[in-house]
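1. From the sequence below, what's the structure:
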Amino acid sequence: MKVVTEQLPPLQIHHQGEAPTGAMVEIVELLLQQATLDGQIVFYPWARAYEVAQQQANTLIFSIMRTPAREHKFHWVAPLLADTVHLIRLKSRPELAISAIEQAKQFRIGVTRSDIAQFYLEEKGFTTEQNILLSSSYPRLWQSLFDRKVDYIMANEFMWRQKQTFEGETFQPIEVALSLDDFAQDYYLAASLNTSPIIISKLKKALEKIHQSGQYLAILQKWHLAD
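-> Sure thing, here's the model as predicted:
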């Protein structure tokens, strides 16, 4: 079977010529092992991963947020991680302080293409013609913020805290401009609609086992995603 994902440190990390790693990569690999399923994790830009997971049989995708608009497009195997989502700005730009999402319409917000963040903003009246800048990956998204091509980016707390920690002095100081409390916050492992029910059942049972054994929590703690 095929397993698709995107570059999203510290959940999914892939460097050319090296084996993929990251918290969710380790969990998904452990799930496949426990379920005695053969699957290769393939990294794509998010829009491509999302497309492949809808079109190909016996395909898994992670880490994907579950929303009403996506509900009928996948089998939702299991939640993997919960986190909060924010608008992030450079600390050196206090003029970008806001208290409501509507105030951000006069500025540009960076998001990854076909990500839930894009659809969230579009539902609130933002457009790619006026105030949304699309990037193909999270590294490019961060660079657009540092280069001031955008005023804000939408990012999960674990994502920007991890990036700040590991990049140290090369990371420009940032801060939360606005917490988006109405944004979907649970990351899932999902499967294409034409995935075998046997595979889905095996994965759900495997997840129960690694939760019960403590392996799941140990991986999150290793990556500083849980206490």
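2. rest of the way, CA atoms for contacts and neighbours
-> Will do.
3. any idea which element the closest residue to residue 179 other than its chain neighbours lies in?
-> Nearest non-adjacent residue to residue 179, counting by Cα to Cα, 6 or more residues apart in numbering: residue 86, 4.4 Å away. Element membership for residue 86, per DSSP states H and E: strand 85-90.
4. To compare with the earlier structure, here is another sequence to fold:
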Amino acid sequence: MGKIHRHHRVLATALMLMVSLCAHAATLQVVTEDSSYSALEDGKVVGVASQVVEMTLAAAGITDYHMTLYPWARAYDIARLEANVLIYPMIRSSGREDSFKWVGELERVHPMFYKLRERRDVWVASLQEAAHYTVGVVRDDSRQQYLESKGFSKMVVSANNLDNLRKLITGQVELIPMPEREAREQCADLHIPFENLESVFALDELSKGLYVAMSANTPDEVVDKITAAFARLKQNGTVDKLIAGQ
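-> Alright, predicted model coming up:
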């Protein structure tokens, strides 16, 4: 009986090792949204943040990955619920801290409320005043979560920031929260002058780091390898240059 038990233990150990190796060797899912950092061009995900991620994975020696553009809520759910997922760009907040493994900061963002410059009836001097207006937000975005926590109830939820801007232009919403970089990029996408918008209130509490992160169930060895590669690119200035579009 002792030999049989030892044999079973050996088989069990071998099986566990195989499962572990398969998990570590699984294709990495890389997910993002359509934004000023990433876009779909001729069937390929491109953009400044996508370049950073591709260079990071190359530096980490990871070639088996698949990069896909999703609506933010879908990308967020994939990264929150599945293993072996890299997501970017994502605000690092206290509510998300334990749900992901954080690779590194792309840049800091400073969201503001924007209105149409022609809307003289929209006036915001405080966060409380902003709550009186209809606000366009992206589903499961940190800005939606923050405004909900502050008691905002007149929010119109969209799949992405471009839809929010369209709703602002057509009068479906009166305010949209986004950083200037994003606002300028979205205006360019819709072929409207950025000057048609006016920033009316800075969301200082949302001025946070925009990160590359990984799903909590991703093996630590994979996360450590990618984190180290990102740190090298950050230290030598590559990340900052790419994000700045240089």
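5. re the thing from before, onto which residues of the second structure does the strand holding residue 86 of the first structure map?
-> Using TM-score structural alignment, strand 85-90 of the first structure corresponds to residues 111-116 of the second structure.
6. Which positions in that stretch come out as buried?
-> 111-116 (16 or more other Cα atoms under 10 Å).
7. Mind reading off the mean deviation between the strand holding residue 86 of the first structure and the second structure?
-> Compared with the second structure after fitting, strand 85-90 of the first structure has a mean deviation of 0.4 Å; criterion: mean Cα distance after the TM-score superposition for the first structure.
8. what's that strand packed up against?
-> Applying 3 or more Cα pairs under 8 Å, 6 or more residues apart in numbering; DSSP states H and E, one finds that strand 85-90 of the first structure contacts helix 138-146, strand 152-156, strand 174-179.
9. The longest one to strand 85-90, inter-axis angle?
-> Right, helix 138-146 of the first structure. Put simply, helix 138-146 of the first structure runs at 50 degrees to strand 85-90, going by axes from the mean of the first three to the mean of the last three Cα atoms, to 10 degrees.
10. What range does helix 138-146 of the first structure cover in the second structure?
-> The aligned range for helix 138-146 of the first structure in the second structure is 161-169, by TM-score structural alignment.
11. Give me the mean distance between the matching stretch and the first structure.
-> On superposition with the first structure, the mean distance recorded for stretch 161-169 of the second structure (mean Cα distance after the TM-score superposition for the first structure) is 0.9 Å.
12. how far away is the residue nearest to residue 146 of the first structure when sequence neighbours are not counted from residue 111 of the first structure?
-> Nearest residue to residue 146 of the first structure, sequence neighbours excluded (Cα to Cα, 6+ apart): residue 172, at 6.9 Å. Look at residue 172 of the first structure and residue 111 of the first structure: by Cα to Cα, to the nearest Å, they are 18 Å apart.
13. Could you check which of the two has the larger neighbour count?
-> The neighbour count for residue 172 of the first structure versus residue 111, taken as other Cα atoms under 10 Å, is higher for residue 111 (28 against 13).
14. Go ahead and name everything in contact with the top strand by length along the second structure.
-> As assigned by DSSP state E, the longest strand anywhere in the second structure is strand 100-109. Strand 100-109 of the second structure is contacted from outside by 49, 79-80, 89, 179, 206-216, 223, 226-227, 230-231, 239-240, 243, using Cα atoms under 8 Å, 6 or more residues apart in numbering.
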